[in-house]
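> need coordinates for the following:
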Amino acid sequence: MTKLSVNINKIATLRNARGGNMPDLLKTAADIESFGAQGITIHPRPDERHIRYQDARDLKALVTTEYNIEGNPVKQFIDLVLEVRPTQVTLVPDAVDAITSNAGWDTVKHKDFLKDVIQTFKNAGIRTSIFVDAEAKMVEGAAETGTDRIELYTESYAKDYGKGPEKAVMPFTEAAKIAYQCGLGLNAGHDLSLDNIKYFKENVPHLLEVSIGHALICEALYLGLENVVNMYLNKLK
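Reported below is the predicted structural model:
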């Protein structure tokens, strides 16, 4: 079975919108694990607009499954990861002002930089993964950095799925085969949802883990909204 790691950034966004501690990020993470998820993912950014650096520290003592911290390896991020020592660190080349991740690494251009950062984390006993587009050249370049895994950036698959799933998934199927041949573990994430995840899993071999946040939280709102509205109505009778 491919593992599910739930990205809880959106829970932090909701909490931060009103101040205070509602929803409780730590309780939510513990609940998600109790519901069966095999991992918790966070993506702290320098402006701390959702996950705060202290959240990363607090979650370390709580998460009992796989703990994945992803982000751009600037000094502040590197220092945080080395302090917290999660199960896995996923390197993402997002700009400081990016709303969300929007591209994978150019593993050829940034090979030397990635090698240095990855070795730093591996020396600390932290499994490394790097965010890449589903392109043969980028996957092969990733293998030369010394990373343990790659995470395929799946926005294009999600975007094109409705036009034809066979064509949409093809680059990811091929990238997965190349990753396996190169000895890389395979993760995937970005805009995967209940609508498209099953087909992706069935057609992308050797898939170890998916990281899903935005879609999962949106779906939880929709699928749970009727129940909560009716609970309020019953209280008000």
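> from now on I want contacts and neighbour counts done on CA atoms only, so please keep to that.
Will do.
> let me see the contact set for residue 30.
Residue 30 makes contact with 62-63, according to C-alpha atoms under 8 Å, 6 or more residues apart in numbering.
> ok, now with 10 Å
37, 40, 59, 62-65 (C-alpha atoms under 10 Å, 6 or more residues apart in numbering).
> pick the one among these closest to residue 25.
Closest to residue 25 out of the contacts of residue 30 is residue 59 (8.8 Å), distances taken as C-alpha to C-alpha.
> residue 178 and residue 76, how far apart?
33 Å (C-alpha to C-alpha, to the nearest Å).
> neighbour count winner among those two?
residue 178 (19 against 12; other C-alpha atoms under 10 Å).
> mind listing what's buried in stretch 177-191?
177-180, 184-191 (16 or more other C-alpha atoms under 10 Å).
> run the chain-centre distance for it.
Distance of stretch 177-191 from the chain centroid (C-alpha atoms, centre = their mean, to the nearest Å) equals 14 Å.
> same check, this time on stretch 160-170
Worked out by C-alpha atoms, centre = their mean, stretch 160-170 lies 22 Å from the chain centre.
> assign residue 169 to helix, strand or coil.
Classification of residue 169 using DSSP: H, G, I helix; E, B strand; the rest coil returns helix.
> want to put them side by side, so please do this one too:
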Amino acid sequence: MTKLSVNVNKIATLRNARGGNVPDLLKVARDLEDFGAQGITIHPRPDERHIKYQDARDLKQLVTTEFNIEGNPITKFIDLVLDIKPEQVTLVPDSVDAITSNAGWNTIKYKDFLTDVISTFKKAGIRTSIFVDPDPKMVEGAKITGTDRIELYTESYADLFVKNKEKAIEPFIIAAKRANELGVEINAGHDLSLDNIEYFAKNIPNLKEVSIGHALICEALYLGLENVVNMYLHRLK
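Now for the predicted structure:
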């Protein structure tokens, strides 16, 4: 079964909008695990506009499932991850002012840089994943860096899904098959939702984990948080 990791960035965004502690990020993370989520994901950015670096440290003390920290491996981020030692770190090439992640790594161009960063994290016992577009060449480049996993960037799939789901999924199937051939494990995330996740999970071989944040929190406004988590779990079986 594919594991569901819930990204709680949007909870932090809502909390920060009022400057207090409502909603309580730590309580939400605990509740998500109680509802069945198999991991908690955060993506702290340098300006701390949603997840704060202290949130990462606080969450490490209470997350009992898998803790996944995403981000661009600048020095501040690397130091944070090495201090916390989450189960997984996901490397994302977003710029400092990016609203959200919008591209995967060019694993060929940045091979040396990624290899060095990944080696540092793996020496600390942290599983590594690289955010990549569904391109077999990028998957092959990821393999060379020594990463344990890739995370397929699924925005293009979500955008095309309503019009032509077969065409939308095709490049992801090709990329996933190449990853399987190379022995690189597969995660996925970005714009996956209740509408499109079941088809994705059924068609991507050996999909280990999905990280869902924005869509899940938006859907939870209508359906209730516990219900949404269990609906995801049902679709991923």
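> could you pull out the helices for the first structure?
9-18, 25-34, 53-60, 75-84, 111-123, 136-143, 155-160, 165-181, 197-203, 214-235 (DSSP state H).
> give me the mean distance between the second one and the second structure.
The one in question is helix 25-34 of the first structure. For helix 25-34 of the first structure, the mean deviation from the second structure after alignment is 0.2 Å (mean C-alpha distance after the TM-score superposition for the first structure).
> any idea of the angle that helix forms with helix 9-18?
Here helix 25-34 of the first structure runs at an angle of 160 degrees relative to helix 9-18 (axes from the mean of the first three to the mean of the last three C-alpha atoms, to 10 degrees).
> report the angle between helix 25-34 of the first structure and helix 53-60.
Using the same axes, to 10 degrees: helix 25-34 of the first structure against helix 53-60 is 40 degrees.
> can you pull the buried residues of helix 25-34 of the first structure?
25-26, 29-30, 32-33.
> figure out how far that helix is from the centre of its chain.
For helix 25-34 of the first structure, the separation from the chain centroid amounts to 16 Å (computed by C-alpha atoms, centre = their mean).
> now stretch 78-86 of the first structure
17 Å.
> which residues does it contact?
Against stretch 78-86 of the first structure from outside (C-alpha under 10 Å, 6+ apart): 41, 44, 53-54, 56-61, 63, 66-73, 75, 77, 88-89, 91, 117, 120-121, 123-127.
> just stretch 167-176 of the first structure next, same as before
132-140, 150, 152-154, 156-162, 166, 178, 181-182, 184-188, 199-207.
> average distance between that stretch and the second structure?
Relative to the second structure, stretch 167-176 of the first structure is 0.5 Å off (mean C-alpha distance after the TM-score superposition for the first structure).
> roughly how far does the residue nearest the centre of the first structure sit from residue 131 of the first structure?
Geometric centre of the first structure, nearest residue: residue 211, 3.9 Å, by C-alpha atoms, centre = their mean. The gap separating residue 211 of the first structure from residue 131 of the first structure is 12 Å, by C-alpha to C-alpha.
> list residues touching both of these two?
Joint contacts of residue 211 of the first structure and residue 131 (C-alpha under 10 Å, 6+ apart) are 151, 187-189.
> and which of these is nearest to residue 230 of the first structure?
Among those, residue 189 lies closest to residue 230 of the first structure (C-alpha to C-alpha), at 33.8 Å.
> setting aside sequence neighbours, what's the nearest residue to the closest one?
residue 211 (5.0 Å; C-alpha to C-alpha, 6 or more residues apart in numbering).
> for the one you found, what are its contacts?
By C-alpha under 10 Å, 6+ apart, the neighbours of residue 211 of the first structure are 3-7, 39-42, 68, 151, 187-192.
> what do we get in the second structure for it?
Mapped onto the second structure by TM-score structural alignment, residue 211 of the first structure lines up with residue 211.
> and that match, how far from residue 102 of the second structure?
15 Å.
> same question, residue 94 of the second structure
Taking C-alpha to C-alpha, one finds residue 94 of the second structure at 7 Å from residue 102 of the second structure.
> nothing else from me, thank you.
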